[in-house]
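[1] Whatever this is, show me its structure:
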Amino acid sequence: MAVLVTGGAGYIGSHMVWELLDRDEEVVVVDNLSSGFEWAVAPEARLCRGDVADKGLICRIVEEHGVDAIIHFAGSVVVPESVARPLSYYENNTCRSRALIEAAVESGVKSFIFSSTAAVYAGGGAAPLDEEAVVAPQTPYGMSKLMVEQILRDVSVAHPLSFAALRYFNVAGADPKGRTGQSTAGATHLIKVVSEATLGKRSHVDIYGTDYDTPDGTGVRDFIHVSDLVGAHYLALQRLRAGGGNLVANCGYGHGYSVREVIASARKVSGREVPVREAPRRPGDLASVIADAGRARKELKWAPSFDDLDGIVETSLAWEDRLTRKNSAA
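    Presented below is the predicted three-dimensional model:
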């Protein structure tokens, strides 16, 4: 058996590939390298450059490698960009995912794990969001992901395809072994931006909104270390293979940190100043988004190992430094 990882040359996908290889799984990656990097794919994995919507390609890979499960990360992820370019997000995230699911059904794949998002929820607040919270996405990004969740529900009724949709909160950090990390130029993830500013690769960090109803006026997010996240995916894979049935589950730690707290952590960990600039709120941003991940802990027996803001920031800074040296040597 093999696992097909879409978007496996990207940030979360590359970590997933290493997690699977560390557990002696055979891995095939499909990535068009529009935002990922060939060098980010572990050498033991097979990389096929192509489009996840190419049904012929997906069916051939499934047959040639005996793929029994697909873990789908490929897609567009910048929330403000989705507001400006909604058609692009519905095409890339929804339409291409539909085509991939069709290929999975036609080629007999039994298990499908989908990279969803907390952006499917109606709004945030001080209380953690569980999976029964109202879903009413405030942005095309969130809606494009929620539509795929619905496609998976409908398909699983009509065909022998079981799925897990994991709703991510704010993914951050890097592989503690230094094998991969967030490498995308111009990435908008807060801890990535703060890491770049800490090391002088950006002039400053923009704080978008300082008048939210939060303790220090800046947005609060539930930051989950990427290694804990891919660990949850592996547990979901095991569950599906064992016949555990469909699952929609949040992935977060159940508590949050503000933008200012993240910046303070970077200053503490690095011993350097982090320049900031206050800016207006961005469309689609919420005051606070925190996960209730009780379902993942119960159903997957998920026990996070990296729930520490300073530790998350430290791995992110270490990767950013490594990436700088890698690019300088190229």
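
[2] alpha carbons only for contacts and neighbour counts from here, please
    Fine.

[3] Spell out the residue ranges of the helices in the chain.
    Using DSSP state H, the helices of the chain run over residues 11-22, 55-65, 79-84, 86-89, 96-107, 140-158, 190-198, 226-241, 259-270, 294-299, 309-329.

[4] okay, the ones you listed in JSON lines with mean neighbour count and distance to residue 48 next?
    Shown next, in JSON lines, are the helices of the chain (neighbours: other C-alpha atoms under 10 Å; distance: least, C-alpha to C-alpha, whole Å):
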{"stretch": "helix 11-22", "mean neighbour count": "23", "distance to residue 48": "14"}
{"stretch": "helix 55-65", "mean neighbour count": "17", "distance to residue 48": "9"}
{"stretch": "helix 79-84", "mean neighbour count": "17", "distance to residue 48": "27"}
{"stretch": "helix 86-89", "mean neighbour count": "18", "distance to residue 48": "23"}
{"stretch": "helix 96-107", "mean neighbour count": "20", "distance to residue 48": "15"}
{"stretch": "helix 140-158", "mean neighbour count": "20", "distance to residue 48": "23"}
{"stretch": "helix 190-198", "mean neighbour count": "24", "distance to residue 48": "28"}
{"stretch": "helix 226-241", "mean neighbour count": "21", "distance to residue 48": "21"}
{"stretch": "helix 259-270", "mean neighbour count": "19", "distance to residue 48": "37"}
{"stretch": "helix 294-299", "mean neighbour count": "16", "distance to residue 48": "31"}
{"stretch": "helix 309-329", "mean neighbour count": "18", "distance to residue 48": "24"}
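
[5] now those as JSON lines including distance to residue 206?
    Shown next, in JSON lines, are the helices of the chain (distance: least, C-alpha to C-alpha, whole Å):
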{"stretch": "helix 11-22", "distance to residue 206": "22"}
{"stretch": "helix 55-65", "distance to residue 206": "41"}
{"stretch": "helix 79-84", "distance to residue 206": "14"}
{"stretch": "helix 86-89", "distance to residue 206": "24"}
{"stretch": "helix 96-107", "distance to residue 206": "33"}
{"stretch": "helix 140-158", "distance to residue 206": "22"}
{"stretch": "helix 190-198", "distance to residue 206": "9"}
{"stretch": "helix 226-241", "distance to residue 206": "23"}
{"stretch": "helix 259-270", "distance to residue 206": "10"}
{"stretch": "helix 294-299", "distance to residue 206": "33"}
{"stretch": "helix 309-329", "distance to residue 206": "17"}
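
[6] for those, which one sits closest to residue 250?
    Evaluated over those, closeness to residue 250 peaks at helix 294-299, with 6.5 Å, by C-alpha to C-alpha.

[7] Let's see this one next, to set against the first:
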Amino acid sequence: MSGHALPHYDAVVATCNRPEALRMSLPLLVSQTKPPQRLIVVDSSDDHQAVCDTVGQAVIGFNGQTEIIRSKRGLTYQRNVGLKHVQEAIVFFPDDDSLFYPDASEHILRAYHADKAETVGGVCAAEAVSMPGELEESYALSTSDKIKKKLIGAKRTLESWVAPDPFLTLGQELMRRRAAPAWLEAQNAVLVESMTGFRMTYRTEAIKKAQFPEAFVNYGLFEDTEASFSILQNYHLVGARNAQIYHHRFPGARGSGYYMGLAAALNRTYIIAKHAGPDSAARRDLYKYHRYTLARYVMTATDAFGRDRARGYREALKFTAALLAANEGGLDELYERIWNGSSEKAVAA
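    Below you'll find the predicted structure:
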């Protein structure tokens, strides 16, 4: 498959204390059939030199440029730092544990290339069900992990009936604003409501204007959804089905239970308040979803983490109405005031 006519891209990878993830993911990224022009690694690790050494080994044979930037911690902040160094018209934002199939980037770029009218602001890959190539045998999922994956799908189907996800509701509303491009079927591509972080790419101009929400601290829960909805205000988002990326999900603490519960509720409410109009069904679904999620957290809280998560979620729900009522100019200020004033604020990831 020839990629000579395809646009170039840069790749920004934010990382923190996970050199073992980079050791696996970066060689796959830089050896793509259509590799990036620049690999920009934004690192907030305790041992920065270890990351530099790992990246240096991982990119041996890569003909593009490599930049390693030391940064303060925070996923959204790190992505915005990397974005400042992007020079190409397309930018990829893989997670540090995103495992690319050999031609994933080429299929993504084919969608951008087909978009002559530039109505598409972002393209995501499909989530692969297994690791690429030889990695599948070396890092095969355990039987319990495979069962968990299947159960997650079943749980989401059930939840869609009991408590519709307001993100899905809003994404579908935003999608319906514009007619679908005629070239989608030829590229085996579809319109999508949002893009998951580990497989998202954007037109650089569009994401530089939108930026990632730096108020979402540490892990930045739902930052990918917030960025997606910002882009959907003016563009399509597209899923390239032929592009495959596997999310390995390396283990690593993302914060305390209280932080995870607080962020899960506050960030979801913030996004709906920012992007859903007063008559949007997403606002109605938000209340139902919050009630369901809190009940699920309470019923499944079998350890200290679970109990703290439920407590953080319950704390955040006190501010739902205020966030939804905030005007556009005051939403960010109110969110930060609530976050900074909450007791037992985030334990850093």
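
[8] Quantify their similarity with the TM-score.
    Scored against TM-score structural alignment, normalised by the length of structure 1, the superposed chains reach a TM-score of 0.27; 156 aligned residues with a C-alpha RMSD of 6.9 Å.

[9] mind checking which of the helices of structure 1 is nearest residue 220 of structure 1?
    helix 259-270 (6.5 Å).

[10] elements contacting the closest one?
    Contacts defined by 3 or more C-alpha pairs under 8 Å, 6 or more residues apart in numbering; DSSP states H and E place helix 259-270 of structure 1 against helix 190-198, helix 309-329.

[11] Switch those over to JSON lines; also include distance to residue 70 of structure 1.
    Formatted as JSON lines, those follow (distance: least, C-alpha to C-alpha, whole Å):
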{"stretch": "helix 190-198", "distance to residue 70 of structure 1": "28"}
{"stretch": "helix 309-329", "distance to residue 70 of structure 1": "27"}
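
[12] So which of those is nearest residue 221 of structure 1?
    Closest among these, once you apply C-alpha to C-alpha, is helix 190-198, at 9.8 Å.

[13] between that closest one and helix 309-329, how many degrees?
    Relative orientation of helix 190-198 of structure 1 versus helix 309-329 (axes from the mean of the first three to the mean of the last three C-alpha atoms, to 10 degrees): 60 degrees.

[14] So what angle separates the directions of helix 190-198 of structure 1 and helix 259-270?
    Using the same axes, to 10 degrees: helix 190-198 of structure 1 against helix 259-270 is 50 degrees.

[15] Where do the helices of the stretch 51-200 of structure 2 begin and end?
    75-83, 104-114, 135-138, 143-162, 166-175 (DSSP state H, counting those that start in this stretch).

[16] Using CSV, lay out the ones you listed together with mean neighbour count and distance to residue 309 of structure 2.
    Below are those laid out as CSV (neighbours: other C-alpha under 10 Å; distance: least, C-alpha to C-alpha, whole Å):
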stretch, mean neighbour count, distance to residue 309 of structure 2
helix 75-83, 23, 21
helix 104-114, 22, 36
helix 135-138, 11, 34
helix 143-162, 11, 19
helix 166-175, 20, 20
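
[17] give the contact list for residue 27 of structure 1.
    Residues near residue 27 of structure 1 by C-alpha atoms under 8 Å, 6 or more residues apart in numbering: 2-5, 17, 20-21, 44-46.

[18] hmm, 7 Å instead?
    Neighbour list for residue 27 of structure 1: 2-4, 17, 45-46 [criterion: C-alpha atoms under 7 Å, 6 or more residues apart in numbering].

[19] Now distance to residue 91 of structure 2 too, for the helices of the stretch 51-200 of structure 2, in CSV please.
    Listed next are the helices of the stretch 51-200 of structure 2 as CSV, based on distance: least, C-alpha to C-alpha, whole Å:
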stretch, distance to residue 91 of structure 2
helix 75-83, 8
helix 104-114, 10
helix 135-138, 26
helix 143-162, 29
helix 166-175, 22
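
[20] Looking at those helices, spot the one closest to residue 90 of structure 2.
    Closest approach to residue 90 of structure 2 among the helices of the stretch 51-200 of structure 2 is made by helix 104-114 (8.5 Å; C-alpha to C-alpha).

[21] just checking, what packs against the closest one?
    On a contact count with 3 or more C-alpha pairs under 7 Å, 6 or more residues apart in numbering; DSSP states H and E, helix 104-114 of structure 2 meets strand 120-127, strand 236-247.

[22] of all the helices and strands packed on helix 259-270 of structure 1, which lies closest to residue 294 of structure 1?
    Among these, helix 309-329 comes nearest to residue 294 of structure 1, with 20.1 Å by C-alpha to C-alpha.

[23] ok and the closest one relative to helix 226-241, angle-wise?
    Helix 309-329 of structure 1 runs at 100 degrees relative to helix 226-241, counting by the same axes, to 10 degrees.

[24] on contacts alone, who are the packing partners of helix 309-329 of structure 1?
    helix 190-198, helix 259-270.

[25] From the contact counts, what lies against the first one?
    In other words, helix 190-198 of structure 1. Against helix 190-198 of structure 1 (3+ C-alpha pairs under 7 Å, 6+ apart) you get strand 205-208, helix 309-329.

[26] Quick check: which of these is nearest to residue 163 of structure 1?
    Among these, helix 309-329 comes nearest to residue 163 of structure 1, with 29.0 Å by C-alpha to C-alpha.

[27] that older thread, can you put the helices and strands packed on helix 309-329 of structure 1 in JSON lines and add distance to residue 98 of structure 1?
    Output for these, formatted as JSON lines (distance: least, C-alpha to C-alpha, whole Å):
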{"stretch": "helix 190-198", "distance to residue 98 of structure 1": "30"}
{"stretch": "helix 259-270", "distance to residue 98 of structure 1": "35"}
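
[28] which one of these lies closest to residue 240 of structure 1?
    Across those, residue 240 of structure 1 has its closest neighbour in helix 190-198 (32.2 Å, C-alpha to C-alpha).
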